[in-house]
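Novice: here is my input, please return the structure:
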Amino acid sequence: MHKTLLITGGSRGIGAATVRLAARAGYAVCFSYRQDAAAAQQLVAEVTRESGRDSGREGAPILAFQADISREEEIRALFAAAEQRFGPLTALVNNAGILEHQTRVEDMDGDRLQRIFATNVIGTFLCCREAVRRLSTRHGGHGGAIVNLSSRAARLGAAGEYVDYAASKAAIDTLTLGLAREVATEGIRVNAVAPGLIDTDIHSSGGEPGRVERLRTGIPMQRGGTPEEVAKAILWLLSEDASYTTGTILDVAGGR
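Specialist: Predicted structure coming up:
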């Protein structure tokens, strides 16, 4: 029987790289996207085409589902769709996250903070809740794994740029540690990956597409990371190779 993985925010960047790698690893993958249906369907077609070519059989089981992770009812619908298509959940990757234009704390308004925390923190909490209800042996589940996406910003602070984003990711670190301890005897492992400066288009959302290049010399390895490098860390944490790893925040940051 195949393993079922749900990935939030899977249509681009780290999420899309994780979708590709998980499909190659044999997971049935359901991923959410918020707006860009064309990108989501293009990824579905790519994964289906690649897996069919490599195996000589029908393409990998994959589903793109539109959901805004800041909305509780859409989270419920996402989990229901994954189960209806592929059966019981095996694992969850909480990748969906947003940031807004670079600014100082003194210039942030309440609406911005509500948007950041609704998706990055509350949405992740609710996705974890839905996963635990399905995976926990306490609820009749068979166990599984959760990987949350944190950020090195949680410990660096992102001063003058994204202190709100950094604070939201610090909340994810605490959620990861607390939930891991809460469900450790219920067959669920909970870990996080904390990427550093990664070459994705999230930097364009913040108003500086060239941010990785600007900060590159401050990275001991002298380069930004790739989405694929982060995805490989996520897949390791999901795998049985990480069977004794829980409550861990794994930095993928080139030493920064």
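Novice: from now on I want contacts and neighbour counts done on CA atoms only, so please keep to that.
Specialist: OK.
Novice: the strands in this structure, which residues?
Specialist: Under the criterion DSSP state E, the chain carries strands at the ranges 3-7, 27-33, 62-66, 91-94, 144-149, 188-195, 249-252.
Novice: other SSEs contacting the third one?
Specialist: For strand 62-66, the contact count by 3 or more Cα pairs under 8 Å, 6 or more residues apart in numbering; DSSP states H and E identifies strand 27-33, helix 37-55, helix 72-86 as packing neighbours.
Novice: ok, residues contacting that strand?
Specialist: With contact meaning Cα atoms under 8 Å, 6 or more residues apart in numbering, strand 62-66 is reached by 23, 28-35, 37, 40-41, 44, 47-48, 78, 81-82.
Novice: restricted to buried residues, select those residues in PyMOL.
Specialist: What follows is the PyMOL syntax selecting those of the contacts of strand 62-66 that are buried according to 16 or more other Cα atoms under 10 Å:
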select buried, resi 23+28+29+30+31+32+33+34+40+44+47+48+78+81+82
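Novice: what distance do you get for Ser150 to Arg24?
Specialist: Relative to Arg24, Ser150 is positioned 24 Å away (criterion: Cα to Cα, to the nearest Å).
Novice: so how far is Thr18 from Ser55?
Specialist: Ser55 is 20 Å from Thr18, where distance means Cα to Cα.
Novice: now do stretch 226-244: everything it contacts.
Specialist: With Cα under 8 Å, 6+ apart, stretch 226-244 has contacts from 13-15, 17-18, 21-22, 91, 93, 145-147, 189, 191, 193, 195, 198-200, 245, 250, 252.
Novice: just the buried residues from these, in ChimeraX please.
Specialist: Selecting just the buried residues from the contacts of stretch 226-244 in ChimeraX takes one command, with 16+ other Cα under 10 Å as the test:
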select :13,14,15,17,18,21,22,91,93,145,146,147,189,191,193,195,198,199,200,250,252
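Novice: next up, for comparison:
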Amino acid sequence: MDKVIVITGGGRGIGAATAVLAAQQGYRICINYQADEQAALAVLEQVRALGAQAIAVRADVSIEDEVISLFNRVDAELGRVTALVNNAGTVGHKSRLDEMSEFRILKVLKTNVLAPMLCAKQAVLRMSPRHGGQGGSIVNVSSAAARLGSPNEYIDYASSKGALDTFTLGLSKEVAGEGIRVNAVRPGYIFTDFHALSGDADRVSKLESAIPMGRGGRPDEVAEAIIWLLSDKASYSTGSIIDLAGGR
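Specialist: Below is the predicted model:
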């Protein structure tokens, strides 16, 4: 079966690292992005240089019509999706709850909870034998914040990732009998530009001393776990959540 992967937020950080590893593993790749076209095209060039058939598609994955259009393009240009990585996410500046606006909270929940659900829906519509599919694999990118809570930082983000963990568990049971596996990874402090969204681009370096392993993680270390979970090597794993937080 041809391997076709959709990676949301694939133009940066963990998503970009996953795209590169997917290219090395023979996937046809859709790199989804919302705003930074230049970054997405750079990753696209990199994976094509590795021999992968790949496209980059702009879509706000928290809007169902755009998600439908995204997956329709994948159908037409790459084939039926067999793997989905729900990597797109956002976070607000460091704040207490009593300083957060409704707009901020809704944006975090739409991007981190609604979007993965909408994308997984389209994936299941293509992977499930109920709809003519032959199975597949979904990996959700959660966060160690889901179990730590992130008090005085961004409990809205932590709560959204907690919801994503619950969604992972529920969907994994719902589609387990249909040849679809659903797992998650839970990164901790990883060196990516994601932390700039919280207002502190150097956050990982500042907090490394609090990590039991004494260092921040690399995007490729998370990508390795994602690609493993997507692969047949993890064929008996569903509903699993792998912590990648250096012991935190």
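Novice: care to give me the TM-score?
Specialist: Taking TM-score structural alignment, normalised by the length of the second structure as the basis, the two superposed chains have a TM-score of 0.98; 248 aligned residues with a Cα RMSD of 0.8 Å.
Novice: just to revisit the earlier point, export the strands of the first structure to a markdown table and tack on distance to Asn120 of the first structure?
Specialist: Formatted as a markdown table, the entries for the strands of the first structure read as follows, by distance: least, Cα to Cα, whole Å:
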| stretch | distance to Asn120 of the first structure |
| --- | --- |
| strand 3-7 | 14 |
| strand 27-33 | 14 |
| strand 62-66 | 17 |
| strand 91-94 | 9 |
| strand 144-149 | 9 |
| strand 188-195 | 14 |
| strand 249-252 | 16 |
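Novice: out of those, nearest to Ser168 of the first structure?
Specialist: The stretch from these with the least distance to Ser168 of the first structure (Cα to Cα) is strand 144-149; that distance is 10.9 Å.
Novice: and the longest helix for the second structure?
Specialist: Using DSSP state H to define each element, the second structure has its longest helix at helix 155-175.
Novice: could you tell me where it falls in the first structure?
Specialist: Equivalent residues of helix 155-175 of the second structure are located at 163-183 in the first structure, counting by TM-score structural alignment.
Novice: contacting residues around the matching stretch?
Specialist: With Cα under 8 Å, 6+ apart, stretch 163-183 of the first structure has contacts from 98-99, 104-105, 113, 116-117, 120-121, 124-125, 136, 148-151, 153-158, 188-192, 246-249.
Novice: show me what Gln53 of the second structure lines up with in the first structure.
Specialist: Looking across to the first structure (by TM-score structural alignment), Gln53 of the second structure lines up with Pro61.
Novice: burial measure for that match, as a count.
Specialist: 19 (other Cα atoms under 10 Å).
Novice: give me the most central residue, the second structure.
Specialist: Nearest to the mean C-alpha position of the second structure, counting by Cα atoms, centre = their mean, stands Asn87 at 1.6 Å.
Novice: aligned to that residue, what sits in the first structure?
Specialist: Counting by TM-score structural alignment, Asn87 of the second structure corresponds to Asn95 in the first structure.
Novice: spatially nearest residue to Leu126 of the first structure, not counting backbone neighbours?
Specialist: Excluding the flanking residues, the one nearest Leu126 of the first structure by Cα to Cα, 6 or more residues apart in numbering is Glu72, at 7.1 Å.
Novice: map that neighbour onto the second structure.
Specialist: Residue-level alignment of Glu72 of the first structure against the second structure, with TM-score structural alignment as criterion, gives Glu64.
Novice: next one: Met108 of the first structure
Specialist: Checking TM-score structural alignment: Met108 of the first structure goes with Met100.
Novice: what's the distance between its match and Ala184 of the second structure?
Specialist: 28 Å.
Novice: compare these two (neighbour count), which wins?
Specialist: When Met100 of the second structure is set against Ala184 and neighbours are counted by other Cα under 10 Å, the residue ahead is Ala184, at 27 against 16.
Novice: and that one, what pairs with it in the first structure?
Specialist: Matched by TM-score structural alignment, Ala184 of the second structure corresponds to Ala192 in the first structure.
Novice: surely that match meets Ser150?
Specialist: Yes - A contact is recorded between Ala192 of the first structure and Ser150 when judged using Cα atoms under 8 Å, the distance being 6.1 Å.
Novice: okay, now the nearest residue to Phe191 of the second structure once chain neighbours are set aside: neighbour count?
Specialist: Distance criterion Cα to Cα, 6+ apart; nearest residue to Phe191 of the second structure, sequence neighbours excluded, is Arg218 at 5.6 Å. Taking other Cα under 10 Å as the neighbour definition, Arg218 of the second structure ends up with a count of 16.
Novice: and the gap between Arg218 of the second structure and Tyr236 of the second structure?
Specialist: For Arg218 of the second structure, the distance to Tyr236 of the second structure - Cα to Cα - is 27 Å.
Novice: I am finished for the moment; much appreciated.
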